[in-house]
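S.K.: Here is a sequence with its predicted model. Questions after.
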Amino acid sequence: MTKRLSIALCQINPTVGDIPGNRALIRASRAKAQTLGADLAVFPELCLTGYPPEDLVLRDAFLDWVQETVEDLARETADGGPALLVGAPWREDGQRFNAALLLDGGVIAGRALKHHLPNYGVFDEKRVFDIGPLPDPIPFRGAQLGVLVCEDMWFPDVAGHLAEKGADMLVIPNGSPYDVEKDEARLFHARGRVAETNLPLLYVNQICGQDELVFDGASFVVNGDGELRLQAPRWAEDLSLAVLSKGGDGWSVEAGGRAPMPSRWEDIYQAMTLGLRDYVTKNGFPGVVLGLSGGIDSAISAAVAVDALGADKVHCVMMPSPYTSRESLEDAAECARLLGTRLDEVNIGPAMEAFDAMLAPVFAGQAPGITEENIQSRSRGLTLMAISNKLGPMLLTTGNKSEMSVGYATLYGDMCGGYSVLKDVYKTTVFALCRWRNAHKPVGALGPEGAVMPERVITKPPSAELRPDQKDEDSLPPYDELDLILHMMIEEQQGISAIVSKTGLDRAKVERVWTLLQRAEYKRRQAPPGVKITELSFGRERRYPLTNAYKG
């Protein structure tokens, strides 16, 4: 009877759809686990296909390839090395399941089918998968593995069923995306399942960026008494070994490594960095180009890009107009110098003059206003898209969540681009991130030590500089008030009356923010993707009708 098991937690970075590449990652991790003496290597949810695979699961040819690859991996385990617990979409009796498959001794030795399919927020698994039955424990070398796939850990019934059926431990492959509140929730539910079953729990999460989602790793092991016994690092690929031994009271976990957890600001910054790095590299772009205005949003976007990709893959462009201040020119140049990036200057004055002349007959008798301001923004967007088309880098958009919430952005202008690292980051958080990055270089960052932007970029009043002496607060409430209102409206989904009652803010101000939020929905539908940071991001997670008369 086995009384000791070594289990490798394989925190890998798969790519959706890249079955050969993901198989290579699994093989490499298995080889490393074997050198460490592991009996079993556990991988994240759907690691063979990448997560989430979305409608790829509906393609029979794709699932045929998955099955062939699983069978090949299973045959390789006949060599006497570590067994594999691999996540993959799996067909049985004409149904499609989200499965964790135990590969051992040359065969598929067992499987668990996901029982709770998330169908909220960014998840829509019920669209592509069928509900699996409550899983039974999987025998493994004298022990009984209680395997729960990701969401199954968030409910007591699956763990309770496994414990009742004789499971010795809970093993949980995950594809759990990051948001600022997720870490506490994971550990809370893990400890809840441990308290209910008195079984040790091993939690394995992937580390990657996938479209608008980022996965932070941070795999962990909790003993049967609820004590955290192993903590893998966040924001890095990793293989950690958990050693379990069987005593008179069942299985327990020996103390393992405890990676330090980042601060809130480093977490957010690392999420933006990983999301951009994987989006650019996995989609084959040679780098990024962005407009560097001398303002805070483009400064932090450029810093993230350099930390993610390296200065040689970041092309900055300053596009002055007659309203651009000398300070902005100086600050953009200093940002580029500190980061070590290329900086070109393209004056949009001639484009503004050309549009004025072109449109003069149509606009005769009309006073200049917002239209002319938008023409400036669109001239910049056109310029940046031309550089992207000609030279190849992806255009990085620099707008933040506060602006996108209220429509303080120009469609086909500063909203042009392929990806946005600030899409789910409020302006007040942008200020905090800039101060944090000027004082800290993140682990793994490719950018420089020390400050990445001059202090003036952070302290001067934000301005679009589309007219003389323009300031953001000419059009919007102060950002501390605006962000408070928006967070209550979006993440907390509170109505106008409740916000007024709880904050004491002027009702007319709150009503105006609500109106702006609703009216800007059509812009957000056409915005580029961006990294999910908060509990409720725009895009697939928050879907409101374009035509909407509801008053809040």
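M.R.: That came through fine.
S.K.: When you work out contacts or count neighbours from here on, use the C-alpha atoms and nothing else.
M.R.: OK.
S.K.: Give me the buried positions along stretch 297-315.
M.R.: By neighbour count on 16 or more other C-alpha atoms under 10 Å, the buried set for stretch 297-315 is 297-311, 313-315.
S.K.: For stretch 376-389, which outside residues touch it?
M.R.: If you take C-alpha atoms under 8 Å, 6 or more residues apart in numbering as the criterion, stretch 376-389 is touched by 289-291, 317, 319, 321, 348, 351-352, 393-395, 410-417, 466.
S.K.: what about 6 Å?
M.R.: Contacts to stretch 376-389, defined as C-alpha atoms under 6 Å, 6 or more residues apart in numbering, come from residues M394, Y412, G413, D414, C416.
S.K.: Name the next helix or strand following the strand or helix carrying S388 along the chain.
M.R.: According to DSSP states H and E, S388 maps onto helix 370-391. As assigned by DSSP H and E, the chain's next helix or strand after helix 370-391 is strand 394-397.
S.K.: now for that next one, which elements pack on it?
M.R.: Here strand 394-397 touches strand 288-291, strand 419-420, going by 3 or more C-alpha pairs under 6 Å, 6 or more residues apart in numbering; DSSP states H and E.
S.K.: next up, a second structure to put side by side with the first:
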Amino acid sequence: MKDGFLRVAAATPKIRVADIDANAEAIISCVNSADKDCALLVFPELCVTGCTCGDLFRQEAFVEKAWEALYRIAEETSDAGCVFIIGLPAYIEGKLLDLAVVIHEGVILGCNVKLTLTEEQSRYFSPYEINGSFYDEHFDDEISFGQPLYFCENDLFSFSVMFDEDLRAPISDDVDAALSGCHIIATLSSRPYTISSDEKTAQLLCAQSRKLHAAYIYANAGFGESTTDLVFAGTNFIFENGRELSRSSAFKEGAIYTDIDLKLLASERLRDDSWRTDFANSSSESDFDFITFPMDLNENLDLIRKVGKNPFAPEDKEEIARRCEQILTIQAMGLVTRMTHINSKKVILGLSGGLDSTLAFLVCARAFDIMGLPKTDIHAVTMPCFGTTSRTKNNSIELAKAYGAKIDEISIKDSVLSHFKDIGHDPENHNVAYENAQARERTQLLMDLGNDEGSFVVGTGDLSELALGWATYNGDHMSMYAVNGSVPKTLIRHIVAYEADRVNDTQPQLASVLRDILATPVSPELLPPTADGTISQKTEDLVGPYELHDFFLYYFVRLGFAPSKIYRLAKVAFAGEYDDATIYKWEENFLKRFISQQFKRSCLPDGPKVGSVDVSPRGDLKLPSDATSKVFLDELKTVLE
């Protein structure tokens, strides 16, 4: 199972109520036609008989026929490679039980008993909370029943089985199953379709899968069930760690497939402090029988799982807007609290006309609104030098004016040239000293001007730049409070676009300025412009596309994925946009820069954390400044073998 990916499915076959032979045939057909790489396939509750059989469940011949159908299903699917789970009634130890039967290669691995019965089901079935076993002559084997857990010899592939009502109980067994090591919760359901029922189910699966860092495969009864009193839609779901990976359409038979990431789930559990505490204190292992089984899993799975290009931003437009608003509020409140603490009523920042300083300025404006302070005490300074273009300078001036902030233009050319003279540097030598001298001069100017007028220097650098070390040490790297330090470049684009949309009707000129800033190439503007006055130094040409680097950053820092797995995911996410060689080149570059540039992150100014990825040395990222990237570069090279 390469990289932890496992293909799973939930299926709702077309059944006929009480026609056990026809239902068995439908199940057999579904199993034998399943995706060859599918490892686990889940069917609905009581799918062998139909869940709407009523008092037929009290007929001994009917129940025994269902068990006989189980023999046929097991035999006729013995060549199928997947584990699958079906639902049927059965007599065990004098009780009629609602069972989920787990089958693999013609063998019954175990039977899970439904514990929480509906009022209707209590008319026929009994709950049974004791683990046990019974001998079956046909299989010539002892079959476990109760609440067994299932573990493939590959320890990441592990699952428990439960029913819809058990999942909704105040105390549900999925918690103990997860604490006992299960990564997947297979859920059989016969829930009828009513107004909002699917959304309520999705909300439950979302919450449980996020809380337990687990995957849920939910299969529901559907077409063919009796509509005497109820309708069954057969809406199936697959959730992973709070994310919906797949959902079937209502009233549609068949199967849904996706690839779940078991290593992602394991990684989340390792990083969750409360999870580790609960796992250490859990004694739930004694409450379950553990069943192991062998299985050959495809090591070269072609992923069908959707991989988004921007893991920092949701795809839904309304959700993006909500998130942008939250981020701006977090940033602004961080600044408000710091200003209140030091009794400061003024801020100063460098405004370049680029994305980062634009966002920092927007944060300052919002903070001043919260504090009820005049925006004239936001002092924006544009500091043109050798590489500044009229486009960026004019945008910075227009932006500040639109908000009523104080804006000054202070050229640093003479200061930098004087500095070059002092250190004996030839201005025609456009080396790193040429570039960094400008960045440090700007920081010095802001610091000194801030001291002179009693204002507070707000930093503008973002998370993507800090990850790459694309900042001048003690230049733009330093400030008195850094509001953008945990916001990646790709997300900043969304936030600035959100603000442009927000003011579009009331301040169309401001919206136009913000959109032109979005359209401007990312650049530090430290090298002279081209002959026609346009930007010559484009950051993404030098260090690589930020959308790639933010992708690498998320999976490397947030989830700790191996470089080869990140490369594999990037190929899926950016298929058709970047070829394999380009992705490899920039991931290699990312790994080198991320490790080698830690010394800059080891002394970052304070700033608010806004999301799950942050590189503050005081909390989220504790790395030595003198580590080597060799292990990661060597691991990445394995994709070339």
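M.R.: Structure's in. What do you need? Please read all numbers here as calculations on a predicted model, not as lab measurements.
S.K.: what range in structure 2 does the helix holding S388 of structure 1 sit on?
M.R.: Using TM-score structural alignment, the residues of structure 2 aligned to helix 370-391 of structure 1 are 432-453.
S.K.: That stretch against structure 1, how far on average?
M.R.: Stretch 432-453 of structure 2, aligned to structure 1 and superposed, deviates on average by 0.6 Å (mean C-alpha distance after the TM-score superposition for structure 1).
S.K.: List the buried residues of that stretch.
M.R.: For stretch 432-453 of structure 2, burial by neighbour count (16+ other C-alpha under 10 Å) applies to 434-447, 449-450.
S.K.: can you give me the helices in the stretch 501-641 of structure 2?
M.R.: Here the stretch 501-641 of structure 2 has its helices, by DSSP state H, counting those that start in this stretch, at 508-519, 539-543, 546-553, 563-573, 580-596, 598-601, 630-637.
S.K.: Tell me the residues of structure 1 aligned with the shortest one.
M.R.: Alignment of helix 598-601 of structure 2 against structure 1: residues 521-524, by TM-score structural alignment.
S.K.: Can you show me the strands along the stretch 101-250 of structure 2?
M.R.: 107-113, 132-136, 141-146, 149-152, 158-163, 184-189, 215-220, 237-240, 243-247 (DSSP state E, counting those that start in this stretch).
S.K.: What of the stretch 1-150 of structure 1?
M.R.: Counting by DSSP E, counting those that start in this stretch, the strands of the stretch 1-150 of structure 1 are 4-11, 40-42, 83-92, 95-104, 107-113, 138-140, 143-147.
S.K.: Now the ones you listed in TSV, please, with extra columns for mean neighbour count.
M.R.: Formatted as TSV, these follow (neighbours: other C-alpha atoms under 10 Å):
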stretch	mean neighbour count
strand 4-11	25
strand 40-42	28
strand 83-92	24
strand 95-104	24
strand 107-113	20
strand 138-140	18
strand 143-147	24
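S.K.: Between these, which one is closest to R277 of structure 1.
M.R.: strand 4-11 (17.5 Å; C-alpha to C-alpha).
S.K.: From the chain's centroid, how far away is the closest one?
M.R.: Taking C-alpha atoms, centre = their mean, to the nearest Å, the mean C-alpha location of strand 4-11 of structure 1 is offset from the chain mean by 26 Å.
S.K.: likewise stretch 506-516 of structure 1?
M.R.: 30 Å.
S.K.: could you check the distance from the spatially most distant residue from the centre of structure 1 over to L359 of structure 1?
M.R.: Here the centre of structure 1 is the reference, and by C-alpha atoms, centre = their mean the most remote residue is G365, at 49.0 Å. Taking C-alpha to C-alpha, to the nearest Å as the measure, G365 of structure 1 falls 12 Å from L359 of structure 1.
S.K.: do A311 of structure 1 as well
M.R.: Distance of A311 of structure 1 to L359 of structure 1, given as C-alpha to C-alpha: 40 Å.
S.K.: I appreciate the help and will end here.
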